[in-house]
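> got a predicted structure here, sequence first:
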Amino acid sequence: MRVADHISLKLKETFAPQQLEVVDESHLHAGHAGAPEGGQSHFRVFMRAETLDGLNRVAVQRRIYAALKAEMAGPIHALALDVAAR
């Protein structure tokens, strides 16, 4: 399974988002430090989830990073977030 699929699965299970898109942007970072051969290391997440309602930006980021703890320790080098409650 691709890393983007793991990210999507975990975010769906954790936040039940109304909208979710995980984009692998690794090709934009080819040759940079931390960019492994073959990519699957740099991602952008667009997510809208009511479960995040009332949380500030830092709290949202902490919850997302907690949900993706294993991936952040392994294949993910960079994760850009565009996340809102709705």
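On my side now, so go ahead. Numbering: from 1, shown residues only.
> every contact and neighbour count from this point should use C-alpha atoms.
OK.
> now the helices for the protein?
For the chain, the helices defined by DSSP state H occupy 3-15, 57-67, 69-73.
> how about residues contacting the longest one?
Spelled out, it's helix 3-15. With C-alpha atoms under 8 Å, 6 or more residues apart in numbering as the test, helix 3-15 has contacts from 17, 20-24, 40-41, 43, 49, 51-52, 64, 67-68, 71, 75.
> okay, and which of those map to strands?
The strands, defined by DSSP state E, take in Leu20, Glu21, Val22, Val23, Asp24, Phe43 from those.
> what about versus this one:
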Amino acid sequence: MRQRLAALAPTRLELIDDSARHAGHAGARSGGGHYRLLIVAAAFAGQTRLRRHRLVHAALGELMHDRIHALSVQALSPQEASSAAEPTV
């Protein structure tokens, strides 16, 4: 996942695997993981939240259909990240 997200040239990338917290969940049984993502990239500047999520999903490609069951995304521009109080995943 990190390799795919590198296409967005992030200045910060935090990816947390929460799959263990969802043991027994239908998505976990089928092999799909649950993840939280904080990504900061210039590509997000001036983009809507929806467009940012679409950029992340496009970068992850087919992983969104098999390896990832759930993904919580916090996508910020560098300016937003520097002006916000320490963003957390």
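Arrived safely, thanks for sending. Computed from a predicted model, the values in this text were never measured in an experiment.
> now list the buried members of the contacts of helix 3-15 of the first structure.
Burial of these was assessed by neighbour count (16 or more other C-alpha atoms under 10 Å); the buried members are 17, 20, 22-24, 40-41, 43, 49, 51-52, 64, 67-68, 71, 75.
> pick the one among those closest to Val83 of the first structure.
Nearest to Val83 of the first structure, judged by C-alpha to C-alpha, of those is Ala49 at 8.0 Å.
> nearest the geometric middle of the second structure, what residue?
The central residue of the second structure, meaning the one whose C-alpha is nearest the mean C-alpha position (C-alpha atoms, centre = their mean), is Leu37 at 3.6 Å.
> trace it over to the first structure, please.
Alignment note: Leu37 of the second structure maps to Val45 in the first structure; criterion TM-score structural alignment.
> thinking again about what came up before, isn't the residue nearest to the centre of the second structure right up against Glu14?
Yes - checked against C-alpha atoms under 8 Å, the pair Leu37 of the second structure and Glu14 is within contact range at 5.7 Å.
> re the thing from before, just give me the closest of the buried ones among the contacts of helix 3-15 of the first structure to Ala33 of the first structure.
In terms of C-alpha to C-alpha, no member of those lies closer to Ala33 of the first structure than Ser41, at 11.2 Å.
> which residues touch that closest one?
Ser41 of the first structure makes contacts with Val3, Asp24, Glu25, Ser26, Ala35, Pro75, Ile76, His77, Ala78, as judged by C-alpha under 8 Å, 6+ apart.
> any idea how far the residue in the first structure sticking out farthest from the centre lies from Gly39 of the first structure?
Centroid-distance maximum for the first structure: Gly31 at 21.5 Å, with C-alpha atoms, centre = their mean. Counting by C-alpha to C-alpha, to the nearest Å, the gap from Gly31 of the first structure to Gly39 of the first structure is 10 Å.
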